[in-house]
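Participant: Pasted the sequence and its predicted model underneath.
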Amino acid sequence: MERVTRLASQRAVVIFSKSTCCMSHTIKSLFYDLGVNPSVHELDEEPRVAKEIEKALIRLGCSPSVPAVFIGGQLVGGVSEVMTLHLSCSLVPLLKQAGAIWL
C-alpha cells in the first residue's frame, strides 16, 4: 500500500496499467489527447512488484485493478470513473487543479 501511495503522489497524474489491456490503452490515450504527460506504471512490465501493487489497488477499491488513475495523489478510479468525469466536463478542471494541464 505504501508503494502505491508513494508512486501516486510523485506526479500530477499517475496511471497503473497493463500494456496488454485495451481499457488501459483507452485511458492513456484520453490523457495524452488532453495534453497530460502521466506517469504510467505498466504492471506487466514490473513482475517483481506487480502482485503487491495489484493487491494494494484492489484494497483501495479498484476492481479490476487496472487501469487505476490517480490525480493530484488521490485515487480517481478506473475507466468508468474517469469517463464519467470526462463526459460531465469535470475531468479537465480536475487536471488543471492538479497542475497536469494549463489550458
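Facilitator: Sure thing, it's come through.
Participant: only C-alpha atoms for contact and neighbour calcs from this point on.
Facilitator: Noted.
Participant: neighbours around residue 26, how many?
Facilitator: Residue 26 has 13 neighbours, counted by other CA atoms under 10 Å.
Participant: How about the secondary structure of it?
Facilitator: Under DSSP: H, G, I helix; E, B strand; the rest coil, residue 26 falls in the helix class.
Participant: State the distance from it to residue 92.
Facilitator: According to CA to CA, to the nearest Å, residue 26 stands 17 Å off from residue 92.
Participant: for comparison:
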Amino acid sequence: MDKVIRFASDKGVVIFSKSSCCLCYTVNILFQELGVNPMVYEIDQDPDCREIERALLRMGCATAVPAVFVGGKFIGSTNEVMSLHLSGSLIPLVRPYLQQPQS
C-alpha cells in the first residue's frame, strides 16, 4: 500500500491503469481534454501488479483500475469520475493542475 500512496502523491492527477483497459484509456483522455496531463501508472508493467491491485481494492476502489487520485486523494474509478464530471464537480477538483485556463 505504501507504493500506491507514494505514486498517488507524485503528481496532481494520477491514474492507476492497465495498458489493455479501455475504461482506463477513456478516463485518461477525459483528463487530457480537460487540460490536465495526468501521470498514468500502468500497473501491468510493474512486477508488483497483484499487490498494487489488492492495495487499490483495500483503499475502496470498486475495480482495481482505473483508480484516479487528485492531490493524493482517491476520488474513484470510472463511474465516480464520470459522475463528478457530469455534475460539474470535476473541474474545480483539478483546476490547480490544469495546463491551460478553462472558461
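Facilitator: Okay, I see it. None of these values were measured; they are calculated from a predicted model.
Participant: So which residue is dead centre in structure 1?
Facilitator: residue 69 (1.9 Å; CA atoms, centre = their mean).
Participant: for it, helix, strand, or coil?
Facilitator: The three-state label given to residue 69 of structure 1 by three-state DSSP is strand.
Participant: So which residues of structure 2 form strands?
Facilitator: For structure 2, applying DSSP state E gives strands covering 13-17, 39-42, 67-70, 73-76.
Participant: Please compute how far the last one lies from its chain's middle.
Facilitator: It refers to strand 73-76 of structure 2. 7 Å (CA atoms, centre = their mean, to the nearest Å).
Participant: ok, now stretch 5-15 of structure 2?
Facilitator: Distance, centroid of stretch 5-15 of structure 2 to centroid of chain: 8 Å (CA atoms, centre = their mean).
Participant: related to what we said a few turns ago, rebuild the strands of structure 2 as a markdown table, extending it with distance to residue 60 of structure 2.
Facilitator: Formatted as a markdown table, the strands of structure 2 follow (distance: least, CA to CA, whole Å):
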| stretch | distance to residue 60 of structure 2 |
| --- | --- |
| strand 13-17 | 13 |
| strand 39-42 | 18 |
| strand 67-70 | 10 |
| strand 73-76 | 8 |
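Participant: Mind jotting down where the helices sit in structure 1?
Facilitator: For structure 1, the helices defined by DSSP state H cover 2-8, 22-33, 47-59, 79-87, 91-98.
Participant: Where does the first one end up in structure 2?
Facilitator: Put plainly, it is helix 2-8 of structure 1. Aligned by TM-score structural alignment, helix 2-8 of structure 1 falls on residues 2-8 of structure 2.
Participant: what's the mean distance for the matching stretch versus structure 1?
Facilitator: On superposition with structure 1, the mean distance recorded for stretch 2-8 of structure 2 (mean CA distance after the TM-score superposition for structure 1) is 0.7 Å.
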